[in-house]
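K.L.:
what follows is a predicted structure for the sequence shown.
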Amino acid sequence: MRAALFVTCVNDALYPRTGTAVVRLLERLGVEVDFPAAQSCCGQPPYNTGYRRESEPLLRRTAEAFAGHRYVVTPSGSCAAMIRTHYPRIGRLAEREGRGPGTARLAEDLAPRVYELTEFLVDVLGVTDVGAYFPHTVTYHPSCHGLRALGLGDRPRRLLAAVKGLELVELPGAEECCGFGGTFAVKNPDVSAAMGADKAAAAAATGAQVLCGGDNSCLAHLDGVLRRRGTALRTLHLAEILASTEEDPLV
């Protein structure tokens, strides 16, 4: 099986280890991974800020970069939701307003081929035990996009529960937003910081060594709160845990 990796701009710029972990994990499971070099930002930052028209060129670029790939896998519920939920609407409006003929077709063709990492592992590959080893206590934060827009449900927890050596502890108030919300954190810093403080306190109270999630944007927000508080709890993307093995630990 072949799949293309959509690494996302946040991971490419700030968390390249996550992209490496996804490749390593998928290849271990027998997937041949492609990385289209033409990929860039999916357009979520301008779209979320109200600049829908400015996101259209990024839609077209992303769709063209992944043309011909049956499976497009991304370690980001946020970016997967942008493509699956918002791309078709953006494409239809662009054409209705006389811009970018064919944009709707590009969007509608790409959307169903994009999978968040845990969806791809559980639904497409049909695995929950990926052969991982991570001897630490972990608590899981479900991001809003993964939880609500994609409906990931218990897929991430099932994958974590199958990791050898890992003790999974429940996060109180897990379904509450961490306060990041992309540009929400910029426009509403006080509210964002308060929400982040609540989530960080709940995570620290679990006694876990690691707070993991499927979106590094959320984890970056929470990591900043935890560091400023001097908390020993560290953040880590789910992919890095799943890629780690007893023979060849990644983290």
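P.N.:
All right, it came through fine.
K.L.:
C-alpha only now, for contacts and for neighbours.
P.N.:
Noted.
K.L.:
contact partners for the nearest residue to Thr8 once chain neighbours are set aside?
P.N.:
Excluding its sequence neighbours, the residue lying closest to Thr8 (Cα to Cα, 6 or more residues apart in numbering) is Cys41, at 6.2 Å. Residues near Cys41 by Cα atoms under 8 Å, 6 or more residues apart in numbering: Thr8, Cys9, Leu58, Thr62.
K.L.:
over to Met1?
P.N.:
By Cα under 8 Å, 6+ apart, the residues touching Met1 are Gly30, Val31, Glu32.
K.L.:
got another one to weigh against that:
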Amino acid sequence: MKVALFVPCFIDAYFPQVGIATLELLERLGCEVDYPPQQTCCGQPMSNSGCKDDAAGAEALFVRNFSRYDHIVAPSGSCVHHVRANLDAIEQTEKVAHVRRSTFELVEFLHDILCVESFPWAEFPHKVGLHNSCTALRDLRHASTSELNEPPFSKPMDLLGKVKGIEFVQPQRPDECCGFGGTFSVTEAPVSAKMGYDKVNDHQTAGAEYIVSADMSCLMHQKGCAQRMGMQLKFIHIAQILNGDAA
């Protein structure tokens, strides 16, 4: 299967190892991966901040870069959700519609499209707490939520459960927001920080050595909170575990 890799701007700038792990993982699973070199931001920060019209240039460039692909994969739920649900600062052509329906977050692509059954190269003998971002949980439906009366499921946990040696620990409030929320962490910094402190404390109390997530933005926020509290928690993107990068 041929796929296009979309690496969000903050991952490119701060966590390039996550982009590399995503590329290597897709290739391990038999995908032919293209990386359009002219790609930049998808426009999410402007749109989320209420400046929708200012996102038009980034959105138009995104469509030009990715419109020829049937599968576009990114290791970020919030960016994927923006492309799918909010790519509306530009004219809604058939190319735009194609890009919107062809963009997938990594976990759902592995779980729903490739239907991966094993990661024989991966081993992670650590206690892990799973963090689902609000967007991945409630918009992309990575997992069931506590506020809905529905059968429990978790796509990230299904995938991680195929990794040798991993042990899950459960925080008391597993689907509570960590407080990042993009520009919320800037405009409401004290509230954001307190939510982050509560989140990492919940995971540490449960016995986690690592917090793993499909959204590096949430992990970035939580890592800062943990460091300020003097915690020894470690943080890792799900792509890195599934790719066998760390053990």
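P.N.:
It's in. Just so it is clear, the structure is predicted and the values come from calculations on it, not from any experiment.
K.L.:
can you count the residues close to the aligned residue in the first structure for Asp158 of the second structure?
P.N.:
Superposed on the first structure with TM-score structural alignment, Asp158 of the second structure falls opposite Arg158. Counted with other Cα atoms under 10 Å, the neighbours of Arg158 of the first structure add up to 15.
K.L.:
next: the one 3 residues further on.
P.N.:
One way to gauge burial is a neighbour count; for Ala161 of the first structure, by other Cα under 10 Å, it gives 17.
K.L.:
now it. Nearest residue, chain neighbours left out?
P.N.:
Among residues not flanking Ala161 of the first structure along the chain, Leu168 sits closest, at 6.5 Å (Cα to Cα, 6+ apart).
K.L.:
could you look up the SS state of that neighbour?
P.N.:
What DSSP: H, G, I helix; E, B strand; the rest coil gives for Leu168 of the first structure is strand.
K.L.:
contact partners of the longest helix seen in the second structure?
P.N.:
In the second structure, with assignment by DSSP state H, the single longest helix is helix 189-206. Applying Cα under 8 Å, 6+ apart, the contact partners of helix 189-206 of the second structure are 129, 169-173, 176-180, 184-185, 211, 221-222, 225-226, 229, 233.
K.L.:
mean per-residue distance, that helix versus the first structure.
P.N.:
Helix 189-206 of the second structure, aligned to the first structure and superposed, deviates on average by 0.8 Å (mean Cα distance after the TM-score superposition for the first structure).
K.L.:
and whichever helix or strand comes after that helix, what's buried?
P.N.:
As assigned by DSSP states H and E, the chain's next helix or strand after helix 189-206 of the second structure is strand 210-213. Going by neighbour count (16 or more other Cα atoms under 10 Å), the buried part of strand 210-213 of the second structure is Tyr210, Ile211, Val212, Ser213.
K.L.:
so how far is strand 210-213 of the second structure off the chain centroid?
P.N.:
Centroid separation between strand 210-213 of the second structure and its chain, computed with Cα atoms, centre = their mean, to the nearest Å, is 11 Å.
K.L.:
what does Val107 of the second structure correspond to in the first structure?
P.N.:
In the first structure, Val107 of the second structure lands on Thr118 (TM-score structural alignment).
K.L.:
again with Ala206 of the second structure
P.N.:
Per TM-score structural alignment, Ala206 of the second structure is aligned with Thr206.
K.L.:
count of neighbours near its match?
P.N.:
Counted with other Cα under 10 Å, Thr206 of the first structure comes out at 17.
K.L.:
I appreciate the help and will end here.
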